[in-house]
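Engineer: Just the structure for this:
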Amino acid sequence: MRFADPRSCPDCRGVLDGQPACPRCGLDLTSMEARQLWQVLLQADDLLARAGQHRLAPVGQPPAPQPQAPAQPQAPAQPQAPAQPQAPEPRAPQPQASPAADPFVAVPPTWQPYPARGSAPPAEGPPAAAPPRDAGRGWSVGTILLVLGAFGLVAAGIIFVTRSWEDLGLAARTLVLLGVTAVIGALGVWVTRRPLRASAEAVWSVFLALLTLDFFAARHEDLAGIGSLSVAGGWVVWGIVALALSTAIAVWARPHVNTVLIATAVASSVAITIAGIGAGGLGDDWDFAWRAVIALIVTGVLALATRPAKLPPTTLAARAVVAVFFVAAYVAAFVAVIDHPSPDELAGSGHGAPMLLMGAAAVVIAWLVPVVRIPAVALAVLAACALVVVPVADAGTTESTWLVLAVLAVALSAVGTRGVDDWMRGVRLGAVPAVAGIAVVHIALVAELFATMGNSLGAPWEVAGDARLDPGAVADRAAWIVPVVLVALVATAWFVARWPELSAARQALAAAVVALAIGGADAVAALKWPVWAAALSLLVLAAGLVVARLRTRVAAPTVLVAWLALVAASLASASQGVSAATWLLGGLLLVMVALLSTGDQLRHAHAVIGTGLVLGGTAALVDLLDVADGSVPLLVAAVALALMAAAQLAPAFRPVGPTVEIAAAVGLGIALLTPGTSGQVSVRWTIAGVGLIALSFVAAGRRWLVWPGLAALVVAYLGLIVDSGFSFVEAYTLPLGAAGLAAGTFAAVKKPEISTWAVLGPGLALALLPSVPQALAEPTGLRALLLGAAALVVLAIGVRLGWQAPFVAGVTILTLLVLFNIGPYANAAPRVVLIAVVSAVLLAVGITWEDRVRDGRRIVAYVRSMR
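Structural biologist: All right, here's what the predicted structure looks like:
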């Protein structure tokens, strides 16, 4: 048995699996008390192991032979979790050992490390001391001291040179420079031969840093004749010297430390950088682009000079420095081309030569360094395009710039389809700016197209059909460039879709069709065609896409048809005659696309747009014919009802039937709510009501349309009454009440279980209640007489059929009429007579109270028993 068991909880002895707390009792194993407990248990195991060496034989058994040597501890079996958790047994409290009082107790950072999942459990016996957690990891103390010492020496050298240098003479300065450098160099040789790699890294770093300080201090004091060097020249010379020294040190030290010193690689990259910066500063009166090119040449030559040494870290660092200088020189050359765009400056003054050299350098780098071939070729292509496009854009017109850009986009995209090697990948990458350029040209044309559409929609039906589109929204340019850039866009889309990188979506024909649909709309606006020609051309193009899709020649997206139809409809809105035909044809085309599309979720959107265009075209056409007033919404309502019927009855409309029906219903609502005279509104609503009721009988699943139809008929009737000039309320309510009573009576007979209040209540309210106020105001008039007769008939029907609603309505109205008829006479009689009559009635009621209560209950029960 072991007390210190890393797999068992010290409290409940539950199985642990690397958790910071016991999963059984929740004991925190990372607390200070748990750590002290772990040390106490280790001591107990140690004492028990030592006590086991002095065992006595039990009573009645021979003594056990003493072992000659302690047996090796055997690994216990893998512990298994208990089937049922047991409550921990109470133990007597043990005195806690204080870490300060007992020097043997060392507090570990956490509980004893637990074995990983699947690993073998630790062996029994006294546990061995665990190795330090950070042993072999991170920086050692020696490394830290070396770094601090190297930094201190460099700092001391800087302070000495800046503060104490002026106090020394020339000879003393020379001796100091040579002595300190020699000592550090000798120390570097000694630690390298040991070999002590970390020390060598630190010492050689100090040596190279001191040499740098020595060189620039000697130049400042004009030692050895180097004071005549300019600042840039000194940087170049020292860069070369430092690179040679760093490379030599790395080559000499490699056999001793069996690796390349990182300090020398860093020093080499810094030396190449210093030499490149210095080379770029030699010609103060040169253009920045030329100085950047010279700096690149110097860094490239120095980087190539390190290759024979075969030092991978140095080579990698040198390449990184050359890459940075290459990017800087390329950007400087590109800026020079932009700043001096004229052909005379680029060719005559030489401002384009740096860009030409950078393009050639990119080709050479692509040939020599395969790993950067793709971006290098792309930069070469971009340099060539810049040298062609920039001077043309500066010296020529917009048309010439677009022409050159179109030619480059088509040529480069076509060349990009010729292969899959890195050269062709670089060409395709370099062609992206040209492709983007032709796309930007059409984005500008799209902006002009939307401006033209906005002008047409903002002032509809104001020009003739043969008038040209609004020229103010389109820039003034030559017409011949528009088809050129359109063809360039289509061809570029065709070739780009055939690039190998787009093989997963290699739909070149579809891409060309998309470009044609977008660019065609742009071209129509840019060419400023007449309104009818613009609308007709776009509709013809849309029809062509539909035919191509039907014949499965090309999977043209249906959204392109909607795009062309909407653009045509927007442009055609400038003229009433053109808009009527365009809206009708475009709407029918979109409805046909919605009907013929399979599996396309956009077909519902096409159906909605198409239905709206058909209804709008109908309104424009009827208004164009100069028919009678109010005919436009009437015919639109009729067409909307026809579309609703077709959506329900025609099998071809089944996929988009609900969508067409909803869109047509919206159009019907707009037509019905269009202002007009009472007679026009009545006719409009009558047609709508009759159509909806008829559709409810012939269309399965649309029985509920009878209620909107009836409501439409009610509105039509009200409009007719208003137009007829009737002033009495019964003219409005009595027919509706009669219709409600007829429908309610039919429902009451067909469904006896329904309450009469539900089926007859609305009809009774419409037929009787509107006449009550005026009848009570004139209780002796004709209206009161007719209302009383009607209430009597209703009461008789309720009593005869046992219907509660007519019985209560009849009794209530008759009671009110009787009371209001008696009222004038009661008011005219003397007060004493009225008091006497009321008293007599009360006396009679009191005497026969019990009988009256019994009769009242019978009446209530009778009424309740009614339906």
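Engineer: Only C-alpha atoms from now on, for both contacts and neighbour counts.
Structural biologist: Noted.
Engineer: Let me see the contact set for residue 383.
Structural biologist: 334, 355, 356, 358, 359 (CA atoms under 8 Å, 6 or more residues apart in numbering).
Engineer: Tell me the buried residues in the helix or strand containing it?
Structural biologist: Secondary structure from DSSP states H and E places residue 383 in helix 373-395. Going by neighbour count (16 or more other CA atoms under 10 Å), the buried part of helix 373-395 is 373-393.
Engineer: likewise stretch 178-195?
Structural biologist: Buried, per 16+ other CA under 10 Å, within stretch 178-195: 180, 181, 184, 185, 187, 188, 189, 191, 192, 195.
Engineer: Show the contacting residues for the second one.
Structural biologist: Which is residue 181. By CA under 8 Å, 6+ apart, the residues touching residue 181 are 207, 210, 211.
Engineer: quick one: it from residue 187, how far?
Structural biologist: 10 Å (CA to CA, to the nearest Å).
Engineer: Tell me the first helix or strand C-terminal of the host helix or strand of residue 301.
Structural biologist: Per DSSP H and E: residue 301 is located in helix 288-305. Counting by DSSP H and E, the next helix or strand C-terminal to helix 288-305 is helix 312-339.
Engineer: ok, back up a step: adding neighbour count, distance to residue 571 and secondary structure, write the contacts of residue 181 out as CSV.
Structural biologist: Output for the contacts of residue 181, formatted as CSV (neighbours: other CA atoms under 10 Å; distance: CA to CA, whole Å; DSSP: H, G, I helix; E, B strand; the rest coil):
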residue, neighbour count, distance to residue 571, secondary structure
207, 23, 79, helix
210, 20, 79, helix
211, 22, 78, helix
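Engineer: burial of the nearest residue to residue 270 once chain neighbours are set aside, as a residue count?
Structural biologist: Excluding its sequence neighbours, the residue lying closest to residue 270 (CA to CA, 6 or more residues apart in numbering) is residue 239, at 7.9 Å. Residues near residue 239, counting by other CA atoms under 10 Å, number 28.
Engineer: this one next, for a side-by-side:
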Amino acid sequence: MDTNLPPVEELRRIDAELTRLDARRAELLARRVWLLGVLYAPAARPAAPFGGVAAPPETSPRGAQNVLLTLGGTLLAIAALAFTLVSWGSMGIAGRSAVLLAVTSAALAAPAVLLRRGLASTAEALGALGLVLTVLDAYALHRVALPGTDGAGYAAGASAVLAGAWAGYGGLLPRLRVPLPAAVAAAQLPLPLGAAAAGGGPAAVAWAVLVTVAGDLLLLGRPAGLPVRITAGASAGVLGSWALLTGGRLSLTEPWSGAPLLLGCAALGLYAARAARPAAPVLAVVAGLAAVGAVAGPARAALPGEWAVPVYTVCGLALAALWRPVRAAWIPAPVRAGLGLAGGSVAALGVLWALPPVLGGLLGPADRSTGVWSGAHAAPPLGGYPATAALVLLLGAVAAGATGRPWGRWGALVLGWAFLMALPVVLELSYAAGLAVRLVAAAGALAVAVRSGAPARGLPESAPEAPAEVPARPEGAWGASWTAGVAAAPPAPGVLTAWTGFAAGAAAAASAALLALDARGATFAVSGVSFGLFAAAAVLGAGAVRGAAAGAAVLVAAGLVGAGGAAAGLAPSTAGLLLLLVPAGTAALATRVRSAAAEATGGAVGLVALVLTVPRPAVLALALALAGVVAAATALRPERRAASWLAAALFLGAAWVRLAVWGVAVPEAYTLPVTVPALVVGVLRRRRDPAVSSWAAYGPGLGITLLPGLVAVWSDPAWVRPLLLGAGALAVTLLGARFRLQAPLVLGGVALVLVGVHELAPYVVQLVGALPRWLPPAAAGLLLLAVGATYERRLREARALRERLARMG
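Structural biologist: Model (predicted):
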């Protein structure tokens, strides 16, 4: 590149060179595509034997070779087995020995020759056949030379000999892949079969299995081939599972025999977790469960039956607590996490076992078998449940609180509340003690709801850093999720704690209230205490929990008032009037304590009060008026102006009910009290906003009176109502015309016309009766003719228009 050229000339040359390079690159790419097509194009299909083109091959030559070799070896093995089992007796001892020895020797020797000639697959097939023949040789030897030998003992010795022989054969011919895995598989039998042959029980056989598993695990740690490692791992998994199940069964029936066996399973599981890193968490969980069973089994056997679950729970919690401070490099983080999960799972199962008394204490009072205020007390549900269930819940609460994590503290609060709710059931407490415990549970839970940040007090704001050995985590998606769980912890669940505390407190208070219905004094005492608790929570709390507590306090106050009415023997309608004190008190307190939940609950209580007074209309009218007063007082607050509409509706309802009680049937008595205020409101609204239409300002008020009046006019034969309604409609029409308002003009005019039609109707009827019979059909015919002529004219005009348009085109 000549850099002495002018910039313009140099730029032109660079562009020309780049263009040439792009063209050459496109040419080379096209050539490359063609060459790839030539190299990888499918070979020409051979011609079919009878013409046409043969179908493409469906398997590779190597696949066909392997299938043929496998089938051949299998058929030879079957033939040898048939010879051994069926044709054995037709030959003498020398002939039989010579045949088996010759065939086995040939099958075992042939692979060496075949491997030197490069026939590895054929050598593999004949080698596998030779291994099968050695098994048949062992069987033949037992039948001929050692017929009296015990079958299990002989099988143990034969499997040991075969395992050694196959391992040596595989060492001599390392290119064969079958002998060494087969030797590993055969090595699984000598010790278990030998223990069974020696008369050992399940424990002895299980120990023999464990020793075999230990050998498999040692083999996993050696640099053996993949088939050998897979065989050893699979064998260890199968035999180890059998030993673990046997140890678990013995732990329940013979604890002192099963405990050492389970400890051995736990030790081998931990060793396997180090040898097989991807499965380390699962193996650690298995090892932890085995350790818990080993320790808890003998302890459970030494204690009464009701202590079984607490013993396992304590052992599980101990395992979950002991692994945490261990930071030694020889225990990887996944193994520690697996041990913690195992211990936590055992403890969780214990907590699940202890939950039925909690449900019994919470929901038991709802299943009433005695009358309200009868003084009789039903037996507590789930009587006879082990009292140690409460201990399990208490242990779980202490352990959860000791974790030093916010979620642990939350769990401790839940389990502590569950402990209190279970006490009346498992300890079969007296009636008064059961009420007291439930109220204590409610008080504690509401205290937590009010001070939701207290459980997280003293805890670090963020999670601690992950341990140094975190990179040695399990592989795959599970390992990624585990690392994320170790590296970070959720923030303090303050909102969840607050709502959990409120829900638990409300549930405990409701359970106490249901139980208190057995006695009158207990009902008032529990209601008073519950009201105090919820009121305190409403005053001291904050946020949504504060509003919920205020609503609950209003609900409890309503129950207290209702109980007072029932104790005084008041009728339901009178009790409804008394119940209106609750919404009145709520509205009065709302000026100082603003709570939408409390006001909504008060409104719901007021609705119930009105429903109670429905059977007595006179009392209902009074209740509606009192409710209207409460709504009007609420509407005085600037943020509750909308309550004025409710107050107006309640006052109107009270007036209507009172009129009905007095027997007033004149519709105007019901409509005019609505019309006058509605028109006044419309006038005031038009003054503030002249743009408001007359339909929105005056339409509702005029319609409320005019429409019912028209209905009454058409069913009233007297002349007074039509005269008054017509005069009123005339006045409305004139006012509409005077002020040019559409709604009064239209509504008044329509009403005036309808009243006039009503007055003219009798004369029309008389006139129709005086006309001849033929006049109505004749009038109908003339009408139809006029309509038909008009229709025909419209069609003619349409056709003429179409023709003109066509000429224009």
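Engineer: Just the TM-score for the two chains, thanks.
Structural biologist: Remark: TM-score between the superposed chains equals 0.71 [TM-score structural alignment, normalised by the length of the second structure]; 676 aligned residues with a CA RMSD of 4.5 Å.
Engineer: counting contacts, what elements does the helix holding residue 301 of the first structure pack onto?
Structural biologist: Helices and strands touching helix 288-305 of the first structure, by 3 or more CA pairs under 8 Å, 6 or more residues apart in numbering; DSSP states H and E, are helix 262-280, helix 312-339, helix 353-368.
Engineer: Which stretch of the second structure lines up against the following helix or strand past the longest one?
Structural biologist: In the C-terminal direction, the helix or strand that comes right after helix 312-339 of the first structure (DSSP H and E) is helix 343. Under TM-score structural alignment, the alignment places helix 343 of the first structure onto no residue of the second structure.
Engineer: From the chain's centroid, how far away is helix 343 of the first structure?
Structural biologist: The chain centroid and the centroid of helix 343 of the first structure are separated by 46 Å under CA atoms, centre = their mean, to the nearest Å.
Engineer: Helix, strand or coil: sort out residue 146 of the second structure for me.
Structural biologist: The three-state assignment at residue 146 of the second structure reads coil, by DSSP: H, G, I helix; E, B strand; the rest coil.
Engineer: Tell me which residue of the first structure matches up with it.
Structural biologist: For residue 146 of the second structure, the residue aligned by TM-score structural alignment is residue 226.
Engineer: what do you get for residue 620 of the second structure?
Structural biologist: When the first structure is aligned by TM-score structural alignment, residue 620 of the second structure is paired with residue 681.
Engineer: In this structure that match contacts residue 672, no?
Structural biologist: Yes - using CA atoms under 8 Å, residue 681 of the first structure makes contact with residue 672 at a distance of 7.3 Å.
Engineer: between these two, who's got more neighbours?
Structural biologist: residue 681 (25 against 22).
Engineer: Mind telling me what element that one is part of?
Structural biologist: Using DSSP H and E, residue 681 of the first structure falls in helix 678-698.
Engineer: how far out from the middle of the chain is that helix?
Structural biologist: From the chain centre to the centre of helix 678-698 of the first structure is a distance of 48 Å (CA atoms, centre = their mean).
Engineer: cool, stretch 271-282 of the first structure as well?
Structural biologist: 47 Å.
Engineer: outside of it, which residues touch it?
Structural biologist: Contacts for stretch 271-282 of the first structure (CA under 8 Å, 6+ apart): 231-240, 242-243, 291-296, 298-299, 302-303, 318, 321.
Engineer: Pull out the buried members of those residues.
Structural biologist: For those, a neighbour count by 16+ other CA under 10 Å gives the buried set as 232-240, 242-243, 291-296, 298-299, 302-303, 318, 321.
Engineer: What about the buried residues of stretch 178-195 of the first structure, which are in helices?
Structural biologist: Among these, the members falling in helices (DSSP state H) are 180, 181, 184, 185, 187, 188, 189, 191, 192.
Engineer: Please identify which two of the residues you listed are farthest apart in space.
Structural biologist: 180 and 192 (18.2 Å; CA to CA).
Engineer: Can you name every helix or strand that the following helix or strand past the helix holding residue 681 of the first structure contacts?
Structural biologist: The helix or strand immediately downstream of helix 678-698 of the first structure is helix 706-724, counting by DSSP H and E. Applying 3+ CA pairs under 8 Å, 6+ apart, one finds that helix 706-724 of the first structure contacts helix 678-698, helix 730-750.
Engineer: Same list (those helices) but as TSV, adding distance to residue 525 of the first structure.
Structural biologist: Below are those laid out as TSV (distance: least, CA to CA, whole Å):
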stretch	distance to residue 525 of the first structure
helix 678-698	40
helix 730-750	57
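Engineer: The match of residue 146 of the second structure and residue 699 of the first structure: what is the separation?
Structural biologist: For residue 226 of the first structure, the distance to residue 699 of the first structure - CA to CA - is 105 Å.
Engineer: Pick out whichever of these two has more residues nearby.
Structural biologist: Shown here are residue 226 of the first structure and residue 699; by other CA under 10 Å, residue 226 has more neighbours (17 against 14).
Engineer: How about that one, nearest residue that isn't a chain neighbour?
Structural biologist: residue 219 (5.2 Å).
Engineer: For the one you found, the count of nearby residues, please.
Structural biologist: If we define neighbours as other CA under 10 Å, then residue 219 of the first structure has 19 of them.
Engineer: buried set for whichever helix or strand it is part of?
Structural biologist: Assessed by DSSP H and E, residue 219 of the first structure sits inside helix 197-220. Residues of helix 197-220 of the first structure classed as buried by neighbour count (16+ other CA under 10 Å): 197-219.
Engineer: The stretch 451-600 of the first structure: helices as residue ranges?
Structural biologist: Along the stretch 451-600 of the first structure, the stretches classed as helices by DSSP state H, counting those that start in this stretch are 481-496, 508-526, 531-550, 558-572, 576-596.
Engineer: one step back: mind telling me what the residue nearest to residue 270 of the first structure corresponds to in the second structure?
Structural biologist: So, by TM-score structural alignment, residue 239 of the first structure is matched to residue 159.
Engineer: and the helix or strand hosting its match, how far from the first structure on average?
Structural biologist: Counting by DSSP H and E, the element that carries residue 159 of the second structure is helix 151-172. Following the fit onto the first structure, the mean deviation recorded for helix 151-172 of the second structure is 1.5 Å by mean CA distance after the TM-score superposition for the first structure.
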